[in-house]
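Trainee: Give me a model of this one.
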Amino acid sequence: MKNPYKNQIKIEFDAVSQNEALARVIICGFLMELHPTVEELCDVKTALSEAVTNSIVHGYKDQSGKIKLICRIYNDKELYISVTDFGRGIEDISKAREPMFTTDRESERSGMGFTIMETFMDEFKVTSRVGKWTRIVMRKKIA
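Mentor: The predicted structure is shown next:
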């Protein structure tokens, strides 16, 4: 059976802040075959950075864990990104998606991560099971 996508990578890494930069480098290299514009590349890097940071800061909250990153390129030049953590989960996704909402009021977090991801990508979806996992799926058509 032929894969519905043209290319795919799957990687799992530790949920530590240093690996947020690694995720950005990975997506840049992966995306090059589509010859993205600088704006498209910046949009994707920023959205992925926000997703990984959310997993580290909110999913695990000072605990160790893993983040699973899946990236696919489809024949119609669509980029698919899935970021999954296996941390605390999100109790109320609708509330969490509100601009300026944050569960970490003690830090300098702005509560704009989901808003940024949704703005920079064509499609954005969050699913979660409390105490189990959170998955962010994003798609973007590359001109």
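Trainee: Please count neighbours and contacts with C-alpha atoms only from this point.
Mentor: Will do.
Trainee: Assign a three-state SS to the residue most central in space within the chain, would you?
Mentor: The geometric centre of the chain, computed from its C-alpha atoms, lies nearest to residue 51 (CA atoms, centre = their mean), at 3.3 Å. In the three-state summary, residue 51 is assigned as helix, counting by DSSP: H, G, I helix; E, B strand; the rest coil.
Trainee: Tell me who's in contact with it.
Mentor: 83, 113-114, 117, 136 (CA atoms under 8 Å, 6 or more residues apart in numbering).
Trainee: same thing but at 10 Å, please
Mentor: The neighbours of residue 51, taking CA atoms under 10 Å, 6 or more residues apart in numbering as the test, are 20, 45, 81-85, 113-114, 116-117, 135-138.
Trainee: Also residue 36?
Mentor: Each residue near residue 36 by CA under 10 Å, 6+ apart is listed here: 28, 42, 44, 77, 141-143.
Trainee: One more, please, to line up against the first structure:
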Amino acid sequence: MKNHMKLEFLSVSENEPFARNTIAAFCLSLNPTLDELSDIKTAVSEAVTNCIVHAYKGGTGTVTIECETDGNALHIQITDNGKGIEDVPRALEPFYTTLSDEERSGMGFTIMQTFMNDFRVQSKKGTGTTVFMSKYFNRNDGTDELADAE
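Mentor: A predicted model of the protein is given here:
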């Protein structure tokens, strides 16, 4: 069964826990393990933090999260309308950061890629950035398409 939700909030750090916990609650119908739930919360936290720290540096804007459950999959789309990423391939490199004078590790995108099954970034300088992530669950309750195929 498909389900969909949309969440929009100001890009302030107080909203990051709200976002990660809301997405975690939304995906509970997929019966994630605690490890899977932790992975999702971490990836969402990194994406939202990137919006807050990089997209709207020096000001606030809006972060929009859209989620969909479809079968055994959770699809997440996190969008900002901030300053965008000039060089996406470079930004995806581990340890790359545009804020080297601050305490930033440059590992946000790497963490998102590691914890999610599918990941991609779409960005245009001056327009904003969208992060697309998916997580697939092995539910073993007769509804998992991979288990049914075996």
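Trainee: Can you pull the TM-score for these?
Mentor: After superposition, the two chains reach a TM-score of 0.94 (TM-score structural alignment, normalised by the length of structure 1), with 138 aligned residues with a CA RMSD of 0.8 Å.
Trainee: residue in structure 2 matching the residue nearest to the centre of structure 1?
Mentor: With TM-score structural alignment defining the correspondence, residue 51 of structure 1 maps onto residue 47 in structure 2.
Trainee: Over to residue 64 of structure 1?
Mentor: With TM-score structural alignment defining the correspondence, residue 64 of structure 1 maps onto residue 60 in structure 2.
Trainee: Its match touches residue 83, doesn't it?
Mentor: No: between residue 60 of structure 2 and residue 83 no contact is recorded; they are 11.6 Å apart, counting by CA atoms under 10 Å.
Trainee: who touches both of these two?
Mentor: Taking CA under 10 Å, 6+ apart as the contact rule, residue 60 of structure 2 and residue 83 both touch residue 51.
Trainee: So which of those two has more stuff around it?
Mentor: A side-by-side neighbour count of residue 60 of structure 2 and residue 83, using other CA atoms under 10 Å, places residue 83 first with 18 against 15.
Trainee: Secondary structure class of the nearest residue to that one once chain neighbours are set aside, three-state.
Mentor: Counting by CA to CA, 6 or more residues apart in numbering, residue 83 of structure 2 lies nearest to residue 126, which is 4.4 Å off, once chain neighbours are set aside. The three-state assignment at residue 126 of structure 2 reads coil, by three-state DSSP.
Trainee: residue in structure 1 matching residue 126 of structure 2?
Mentor: Looks like residue 126 of structure 2 aligns to residue 131 there (TM-score structural alignment).
Trainee: tell me the contacts of its match?
Mentor: For residue 131 of structure 1, the contacting residues are 59, 86-91, taking CA under 10 Å, 6+ apart as the criterion.
Trainee: Mind doing that once more with 8 Å?
Mentor: Residues counted as contacts of residue 131 of structure 1 (CA under 8 Å, 6+ apart) are 86-89.
Trainee: what's the distance between it and residue 79 of structure 1?
Mentor: Here the distance between residue 131 of structure 1 and residue 79 of structure 1 works out to 29 Å (CA to CA, to the nearest Å).
Trainee: before we move on, what about residue 21 of structure 1?
Mentor: Separation of residue 21 of structure 1 from residue 79 of structure 1 (CA to CA) stands at 19 Å.
Trainee: Name the residue in the two with the higher neighbour count.
Mentor: When neighbours are counted by other CA under 10 Å, residue 79 comes out ahead of the other of residue 21 of structure 1 and residue 79, with 24 against 14.
Trainee: Okay, and the aligned partner of residue 32 of structure 2 in structure 1 sits in which element?
Mentor: Taking TM-score structural alignment for the superposition, residue 32 of structure 2 sits opposite residue 36 in structure 1. Residue 36 of structure 1 belongs to no helix or strand when elements are defined using DSSP states H and E.
Trainee: Name the nearest residue to residue 74 of structure 1, ignoring sequence neighbours.
Mentor: In space, residue 74 of structure 1 is closest to residue 5, 4.4 Å off (CA to CA, 6+ apart).
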